[in-house]
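Colleague: below are the sequence and a predicted model for it; my questions follow.
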Amino acid sequence: MKKILITGAAGFLGSHLCDRFVNEGYHVIGMDNLITGDKKNIDHLIGLDNFEFIAHDVTNYIEYKGNLDYILHFASPASPIDYLKIPIQTLKVGALGTHNLLGLAKAKNARMLIASTSEVYGDPLVHPQKEAYYGNVNTIGPRGVYDEAKRFQESITMAYHRFHGLETRIVRIFNTYGPRMRLNDGRVIPAFMGQALRGEDLTVFGDGSQTRSFCYVDDQVEGIYRLLLSDYAEPINIGNSHEITISEFAEEIIKLTGTNQKVIYKDLPVDDPMQRQPDISLAKKVLDWEPKIGREEGMKKTFEYFKGLSQEELHKSEHKNFKSHIKK
């Protein structure tokens, strides 16, 4: 049985990856320090013979006594509210955490895939974004703690690949959504869903003309799975190339939820990208991958998940574990 370590295992995307690899017959070691992850996302896996959970912060030394075949590094705050509240931890997990895991992969002769992001492109001057585009990032802006953590993560991963001959993979993830997203984390879909379910007006930042491209989580997981098992070491975009403005998307949410809220407009945050659309021609060519689930279908599934949350969860504004890490 192949063994795979998945960091950020209790997070939104990490927990879905745990599901996939458990179902594929791998022995999965999930690792998370639960700053932004939630143990309930993997409760259904606890007790399975081929799943184990380790509570650990990857910015500290990582020791695992058994063999490992693969490592997926998905440990990182991933939403603006998260990384603006814990900026130093965000930088540390991208730098120290990635370094620790690359060292572990080298020691175990394991193949390692890192979760990069479309944010490496910053506020792009090229549209749609191809992997060869170097980006337009403000290194010292408030979003720089996340953007630069991911850009460094890519650099050190390629250095280990070239210098040590380590088997590495890099996925650049575009906006992904689905069940287990955390409400009120600053990302557009849970923000809109939470506001609609609470009867609040939907908040659009800027004039709403900025665009995003949303990929359903099952499609994202399939792309990551194929990339891990491929022979391709350069970064690959995985996302849905269907682009929509935020204003149009807000109207879709109002229609989907059957609410009659207004859309209100507030100032655009610093360095918020105006366009976000992946060029996925490389993923189609190398991985024979493209998204299969349309936004209408995916949003219905996501809305059903959010509707099932308790009132306490709907109104919770801050993650339970933030305060203990603010000063670190």
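Modeller: Ah, there it is. Residues are numbered from 1 along each chain as shown.

Colleague: can we go C-alpha only for contacts and neighbour counts from here?
Modeller: Noted.

Colleague: residues making contact with stretch 51-59?
Modeller: Identification of contacts with stretch 51-59 by C-alpha atoms under 8 Å, 6 or more residues apart in numbering yields 7, 22, 27-34, 45-46, 75, 92-93, 96-98, 100-101.

Colleague: structure B:
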Amino acid sequence: MNKTILFGGSGFLGPIILEKYPHIVSIGRSPLPSHLKNKHIALPSLDDLTVLDSLDFDKMIFLIGSSNHHVINTKPTMGIEYNVLPLKKILFYLQKRKIKKFICFTTILLYDVNKMTLPVDETQPVNPYINNDYVFSKYLSEELIRFYSDKVPSIIVRFSNIYGPTRLVRPDLVPTLIQKALSPDEVTVWSKKPVRDFLYTPDASDAIIKLLDTDYTGPVNLGTGTSVSVGRISKIIETLSGKKIKDLGKPVSGPMNFVCDISLIKRLTGWEPKNSIEVGLKETYEIMKGYADECRWWEKDTQ
């Protein structure tokens, strides 16, 4: 494990992994958050990866990309630029290196909502052709992994709805609701009806590290195997913050009901999520409350 490197250490999930596993070396353009003790190697651009030539590593966690599907779906090339080209560049480089494992990340939104049965396992059909640039970019990412599969042993982690504390302005439900709850503004949600599989970032980080040590290659779902409604999420955050969350009753994208079958990752690693939704949301709220006055998300452009 001491030969593991991680790209994307200044983003959403990267700092959680690095904090829990300080021996992992960070590679990237942006400096790490100041509280992290991991070694960090500056890499100004993925167009020049020669800094890796002298680095002794055999496993890589690749978190470069964008999950901001709201914006990606309004920009004609953003999905390719953020989610496909960076992956292509790193895989092209890695084909000449003998590594044991490469892990990258896509989404459970790839599954065909009209054909899936709950809980959804990795064998169920996908459908990238749903007029969603974000989903299509993640499909192309998976195709790149398959193209290089004989040279780069890889795991594709298909994330469910991942949440946790962050200083970033993100489009995800939980951080958006908490940031609004900590602001002077009204808190709204498009709809409280959808049911999703919500995974806390510390649990996700443990699962990813365990996957590094498996011989498996291919896609694997990462969720909790349990479903929680947006209404329940809202109720918990209302209790924590003392602010009401207004249901706007608007239509939402994606399936109205989704839960992962996590039998595969359990079988491969023995991993199971440790934190209930109540514990995860409480910790997330308290941590974000601690730096709300510093971040002042409500003053920033969410686009």
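Modeller: Received, thanks. Quantities reported herein were computed from a predicted structural model and do not represent experimental measurements.

Colleague: quick one: residues contacting Met116 of the second structure.
Modeller: The neighbourhood of Met116 of the second structure, defined by C-alpha under 8 Å, 6+ apart, consists of Gln124, Pro125.

Colleague: may I ask which helix or strand encompasses it?
Modeller: Met116 of the second structure belongs to no helix or strand when assigned by DSSP states H and E.

Colleague: what's the local residue count around Asp47 of the second structure?
Modeller: Neighbour count for Asp47 of the second structure, taken as other C-alpha atoms under 10 Å: 10.

Colleague: Lys88 is in contact with that one, correct?
Modeller: No. Applying C-alpha atoms under 8 Å, one finds Asp47 of the second structure not in contact with Lys88, separated by 10.7 Å.

Colleague: tell me where the stretch 151-300 of the first structure has strands.
Modeller: 168-173, 176-177, 202-205, 211-213, 215-216, 235-238, 243-245, 263-266 (DSSP state E, counting those that start in this stretch).

Colleague: what is the fourth one packed up against?
Modeller: In terms of contact count using 3 or more C-alpha pairs under 8 Å, 6 or more residues apart in numbering; DSSP states H and E, strand 211-213 of the first structure is assigned the packing partners strand 243-245.

Colleague: average distance between the strand it packs on and the second structure?
Modeller: Taken over the aligned residues, the distance from strand 243-245 of the first structure to the second structure averages 1.3 Å (mean C-alpha distance after the TM-score superposition for the first structure).

Colleague: where does that strand end up in the second structure?
Modeller: Per the alignment by TM-score structural alignment, strand 243-245 of the first structure matches residues 227-229 in the second structure.

Colleague: one step back: the contacts of stretch 51-59 of the first structure in helices, which ones?
Modeller: When DSSP state H defines the helices, the subset of the contacts of stretch 51-59 of the first structure inside them is Val22, Lys92, Thr98, Asn100, Leu101.

Colleague: what residue in the second structure is paired with Gln153 of the first structure?
Modeller: The alignment partner of Gln153 of the first structure in the second structure, by TM-score structural alignment, is Ser141.

Colleague: please report how far the aligned partner of Asp231 of the first structure in the second structure lies from Lys192 of the second structure.
Modeller: Taking TM-score structural alignment, the alignment pairs Asp231 of the first structure with Asp215 from the second structure. Here Asp215 of the second structure is placed at a distance of 40 Å from Lys192 of the second structure (C-alpha to C-alpha, to the nearest Å).

Colleague: same thing with Lys96 of the second structure?
Modeller: Distance of Lys96 of the second structure to Lys192 of the second structure, computed by C-alpha to C-alpha: 49 Å.

Colleague: so which of those two has more stuff around it?
Modeller: Lys192 (21 against 10).

Colleague: you'd agree that one is up against Asp247?
Modeller: Yes. Counting by C-alpha under 8 Å, Lys192 of the second structure touches Asp247, with 6.2 Å between them.

Colleague: re earlier: looking at the strands of the stretch 151-300 of the first structure, which is nearest to Ile280 of the first structure?
Modeller: Set against Ile280 of the first structure and scored by C-alpha to C-alpha, the strands of the stretch 151-300 of the first structure come closest in strand 235-238, at 5.9 Å.

Colleague: now the closest one on the second structure. Mean distance?
Modeller: Relative to the second structure, strand 235-238 of the first structure is 1.0 Å off (mean C-alpha distance after the TM-score superposition for the first structure).

Colleague: which helices and strands does that strand pack with?
Modeller: Counting by 3+ C-alpha pairs under 8 Å, 6+ apart, strand 235-238 of the first structure packs on strand 168-173, helix 217-228, helix 281-287.

Colleague: buried set for the last one?
Modeller: Okay, so that is helix 281-287 of the first structure. Neighbour-count burial for helix 281-287 of the first structure flags Ser281, Leu282, Ala283, Leu287 (criterion: 16 or more other C-alpha atoms under 10 Å).

Colleague: can you pick out the most distant pair from the ones in helices among the contacts of stretch 51-59 of the first structure?
Modeller: Most distant of these, by C-alpha to C-alpha, are Val22 and Lys92, 28.8 Å apart.

Colleague: aligned to Gln195 of the first structure, what sits in the second structure?
Modeller: By TM-score structural alignment, Gln195 of the first structure lines up with Lys180 in the second structure.

Colleague: residues contacting that match?
Modeller: Applying C-alpha under 8 Å, 6+ apart, the residues contacting Lys180 of the second structure are Glu186, Val187, Trp298.

Colleague: of these, which ones are shared with the first structure?
Modeller: Cross-checking these against the first structure gives Glu186, Val187 as conserved contacts, using both residues aligned by TM-score structural alignment, their matches' C-alpha atoms under 8 Å.

Colleague: drop anything exposed from the contacts of Lys180 of the second structure.
Modeller: Val187.

Colleague: any chance of the contacts of Lys180 of the second structure in a markdown table, plus distance to Ser241 of the second structure?
Modeller: As requested, the contacts of Lys180 of the second structure are arranged in a markdown table below (distance: C-alpha to C-alpha, whole Å):
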| residue | distance to Ser241 of the second structure |
| --- | --- |
| Glu186 | 12 |
| Val187 | 11 |
| Trp298 | 16 |
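
Colleague: kindly indicate which of the contacts of Lys180 of the second structure lies nearest Leu13 of the second structure.
Modeller: Nearest to Leu13 of the second structure, judged by C-alpha to C-alpha, of the contacts of Lys180 of the second structure is Trp298 at 21.9 Å.

Colleague: no further queries at this time; thank you.
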